[in-house]
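S.K.: The following comprises the amino acid sequence and a computationally predicted model.
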Amino acid sequence: MAAAKIKKGDRVIVLSGKDKGKVGEVTASHPKDGKVVVAGVNIAVRHTKPTQGDPQGGLKRSEAPLHISKVAHVTADGKPTRVRFETKDGKKVRVAVKTGEAING
């Protein structure tokens, strides 16, 4: 399996869909499914009945996963960039293609 180019904690921008252009932080990564969860993006709404555990019921909002191809890493100036891997000092590091700077993580 290839190494993940987008990981938990990265700042990403949404490239397509209803939330196009939104920027957020990756809160969860599911590399086997090829999906990521981004804070404040792709909000799913569930109508829930009142139960003993939740006597109020009502609308419950949560962030749904996005396919990893719909997001891109954000550079310091706020523009999307692809990510590649380079070997520096014997370590494999992620590098932003546009700027050439190393990505933490």
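M.R.: Nice, I can see it.
S.K.: Every contact and neighbour count from this point should use C-alpha atoms.
M.R.: OK.
S.K.: Now do the contacts for the residue nearest to the spatial centre of the chain.
M.R.: Central residue of the chain (Cα atoms, centre = their mean): Val26, 3.7 Å from the mean position. By Cα atoms under 8 Å, 6 or more residues apart in numbering, the contact set of Val26 is Lys7, Lys8, Gly9, Asp10, Arg11, Val12, Val36, Val37, Val38, Ala39.
S.K.: Against that first model, consider the following:
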Amino acid sequence: MSAAKIKKGDNVVVRSGKDKGRTGEVLSVLPKEGKVVVAGVNVAARHRKPTQANPQGGIERREAPMAISKVGLADPKTGAATRVRFEIKDGKKVRVAVKSGEAIDG
């Protein structure tokens, strides 16, 4: 399996779909499914019946997973979506933004 280009905690920009142009932090990555969960993006509403744990019930809003191909890593310099490449710096493999050449992992 190849190295992950998008990781938990990264800031990403949505490239396509109903939330195109929105940015957010990656909450989780689901590599087997090829999906990511981004804060405040692709919010789905679920109608919940009242239960003992939640006597009020109501509408629950939460982020749903979306295809990893729909998001791009936000460039550290400009904030625009960019692709990622890997380089060896000081004997360590680091992610680098293609647009600016800026190191992402330090």
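M.R.: On my side now, so go ahead. Just so it is clear, the model here is predicted, and its values are computed rather than measured.
S.K.: before we move on, the earlier item: any idea what sits nearest the residue nearest to the centre of the first structure, other than its immediate chain neighbours?
M.R.: Excluding the flanking residues, the one nearest Val26 of the first structure by Cα to Cα, 6 or more residues apart in numbering is Val38, at 4.4 Å.
S.K.: and stretch 15-35 of the first structure, which residues are buried?
M.R.: Residues of stretch 15-35 of the first structure classed as buried: Leu15, Lys22, Val23, Gly24, Glu25, Val26, Thr27, Ser29, His30, Pro31, Lys35 (neighbour count, 16 or more other Cα atoms under 10 Å).
S.K.: wait, stretch 67-82 of the second structure
M.R.: Buried residues in stretch 67-82 of the second structure, counted by 16+ other Cα under 10 Å: Ile68, Lys70, Val71, Gly72, Leu73, Ala74, Asp75, Pro76, Ala80, Ala81, Thr82.
S.K.: same question, stretch 1-18 of the first structure
M.R.: For stretch 1-18 of the first structure, burial by neighbour count (16+ other Cα under 10 Å) applies to Lys5, Ile6, Lys7, Lys8, Asp10, Arg11, Val12, Ile13, Val14, Leu15.
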